[in-house]
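> structure, please.
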Amino acid sequence: MVLVVGEEYNSTKAELYTFEDGAKVFEPIIVNVGKSGFGFGLGEVELFQKNGEPTKYEGDQKAPIGIFKLDAIFGYKKGMKFKMPYIHAKKGVICVDDSDSEFYNKIIKEPKIKPKSFEEMRRDDGQYELGIVVGHNKEQIKKRGSCIFMHVQKAQNAPTAGCTSMTLEEIKKIASWLDESKNPILIQVTRAQLEEVLKLYGSLKF
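Below you'll find the predicted structure:
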């Protein structure tokens, strides 16, 4: 389990914790999250959302609040070995953020008829050199957000478009530890949801 906790809905920084069998694995780290803070996303378990609390939408630059499966690892190098499915982020591989596309929120090989909007997984910078696919909005609900990853930070204090970023060394450590057979998840919340999460996962030594 990866647990990311931001102080408030407008926080652009958060603390990341790692757990296995209820015990902490690595030392906590500070990560960057969305430029517009947090909004409730679409994950495996619906957390309680009060009236007036923000919701995650496409392009709003909010990091999603929720409990999400960690589905795969991606990177620039071919044939990297992990205990998770691996996607080679080579030229021509894209993630679709066009809500009207049948491939919305999917990582695919670029089709002949291109979606109206997508992002290249092989970027000109190192932000996708190594990353983890977060299973947000897997039902492809229109305009509720797409292409959510954990990836390499642009700079130490650079917020994201809705992803969670950290140093390359930190992402390598987490990616190497994740194991598909243990059903890894990301729980991403603000302090307001932390009590609810600790009730759901009573074994956490937080």
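
> only C-alpha atoms from now on, for both contacts and neighbour counts.
Will do.

> please report the distance of the most centrally placed residue in the chain from Arg122.
The C-alpha lying nearest the average C-alpha coordinate of the chain belongs to Phe149 (Cα atoms, centre = their mean; 3.6 Å). Distance, Phe149 to Arg122, by Cα to Cα, to the nearest Å: 14 Å.

> hang on, the earlier thing: my guess is the residue nearest to the centre of the chain contacts Met166, does it?
No: using Cα atoms under 8 Å, Phe149 makes no contact with Met166, being 11.2 Å away.

> list the contacts of the closest residue to Asn137 other than its chain neighbours.
Excluding the flanking residues, the one nearest Asn137 by Cα to Cα, 6 or more residues apart in numbering is Leu42, at 4.9 Å. Residues near Leu42 by Cα atoms under 8 Å, 6 or more residues apart in numbering: Pro64, Gly66, His136, Asn137, Lys138, Arg144.

> I'd like the structure of this one too, to check against the first:
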Amino acid sequence: MSRLITLVTAMIATITTPALSQTCPPPLNGAVRLVLVTAPDMESTGGLLQLFARETPAHAWTPASTPHPVRLGKHGLAWGIAFEAYKRGDEREKTEGDKCTPAGFFRIGPSFGFVASERHNYITIKPGETVCVEDPASPLYNTITQRVQLAPETKADNMADTSLFRNGLFVDYPSDRANKRGSCIFIHIWKTPDTPTSGCVALPEPQVKALQQFAEGGAVLAVIPQTARDRFPTCLPDMSAPHDP
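As a prediction, the model looks like this:
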């Protein structure tokens, strides 16, 4: 009888206790690897990055690295596409050219770099060829492609022109070219520990390489100001207090 009671109690707990992921927004709700970036507030140009993992979306997050500093957009953060409902007051929404890092949860796409690699979907950056399209008039907006695929007047970032892209990862930011909601968001090498970005997440090269390996099997990037953590109850793991160096 006691065994039956124990079994029934466990079944009730399973039914009445939701998985940690069920109240969290996609793509975080199904993620098992997390790159968490927290900043003090929406105006911050720096913060902390820490890696987390969990066995399944129903399990709690456990640290997979220690926190370390990152640089963010020159104008701080702005809520990315699909996360407008979480903004409060006069907090900004991400737009093309605003030099803000998008806040929200986004899948991390392929790694890239100047040297060829056997990583899955890896993109080798080739001088004069590899570009990321920043022109909302182009149907290839917010994609990495070859210059030859574009019209001559199309605005695109020549990725081989900066050593900051010697190693990096493409953020699968679900932009909207009709409303010019931003494009070409990367995790890349920082210029200096004090230099903000044009809207990307930047960190030292050894940590970029470690992140390429961590995200190879799929990972989600979370960029959240500390002032908005309570808008995602139970979704985010605890982390050391972020700072804005």
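
> could I get the TM-score for this pair?
The TM-score (TM-score structural alignment, normalised by the length of structure 1) is 0.89; 198 aligned residues with a Cα RMSD of 1.8 Å.

> list the contacts of the residue nearest to the centre of structure 1.
Listed by Cα under 8 Å, 6+ apart, the contact set of Phe149 of structure 1 reads Gly131, Ile132, Val133, Val134, Cys163, Thr164.

> check contacts around the second one.
To tie it back to what came earlier, the one meant is Ile132 of structure 1. Contacts for Ile132 of structure 1 were tallied using Cα under 8 Å, 6+ apart; they are Leu70, Asp71, Ala72, Ile73, Phe74, Phe149, Met150, His151, Ala175.

> need the counterpart of the fourth one in structure 2.
It refers to Ile73 of structure 1. Using TM-score structural alignment, the partner of Ile73 of structure 1 in structure 2 is Ser111.

> got it, and Arg191 of structure 1?
Under the alignment (TM-score structural alignment), Arg191 of structure 1 pairs with Gln226 in structure 2.

> what about that match, neighbour count?
Gln226 of structure 2 has 17 neighbours, counted by other Cα atoms under 10 Å.

> swap in Tyr122 of structure 2?
Applying other Cα under 10 Å, we find 18 other residues in the vicinity of Tyr122 of structure 2.

> with Lys114 of structure 1 instead?
Using other Cα under 10 Å, Lys114 of structure 1 is surrounded by 10 other residues.

> which one in structure 2 is aligned with it?
For Lys114 of structure 1, the aligned position in structure 2 is Pro152, judged by TM-score structural alignment.

> likewise for Glu102 of structure 1?
The alignment partner of Glu102 of structure 1 in structure 2, by TM-score structural alignment, is Pro139.

> now Gln153 of structure 1
Match for Gln153 of structure 1 (TM-score structural alignment): Trp190.

> my guess is that match meets Ser163, correct?
No: using Cα under 8 Å as the test, Trp190 of structure 2 is too far from Ser163 to be in contact (9.6 Å).

> which of the three states applies to the aligned residue in structure 2 for Lys172 of structure 1?
In structure 2, the residue matched to Lys172 of structure 1 (TM-score structural alignment) is Lys209. Under DSSP: H, G, I helix; E, B strand; the rest coil, the three-state class of Lys209 of structure 2 is helix.

> could you tell me how many residues sit around Lys209 of structure 2?
Neighbour count of Lys209 of structure 2, defined by other Cα under 10 Å: 17.

> now swap in Ser183 of structure 2 and tell me
Ser183 of structure 2: 27 surrounding residues under other Cα under 10 Å.

> in what helix or strand does it lie?
Using DSSP states H and E, Ser183 of structure 2 sits in no helix or strand.

> return the residues in contact with the closest residue to it other than its chain neighbours.
Nearest residue to Ser183 of structure 2, sequence neighbours excluded (Cα to Cα, 6+ apart): Asn142, at 4.5 Å. Asn142 of structure 2 is in contact with Cys132, Val133, Glu134, Ser175, Gly182, Ser183, Cys184, counting by Cα under 8 Å, 6+ apart.

> how about the residues you listed, which pair is most distant?
Put simply, by Cα to Cα the two of those set farthest apart are Cys132 and Ser175, 13.3 Å from each other.

> next, the buried residues of stretch 124-143 of structure 2.
Under the neighbour-count criterion of 16 or more other Cα atoms under 10 Å, stretch 124-143 of structure 2 has 124-126, 130-136, 138, 140-143 buried.

> now do stretch 159-176 of structure 2
For stretch 159-176 of structure 2, burial by neighbour count (16+ other Cα under 10 Å) applies to 159-160, 164-173, 175-176.

> helix or strand: which one has the counterpart of Gly59 of structure 1 in structure 2?
In structure 2, the residue paired with Gly59 of structure 1 is Gly97, using TM-score structural alignment. Assigned by DSSP H and E, Gly97 of structure 2 belongs to no helix or strand.
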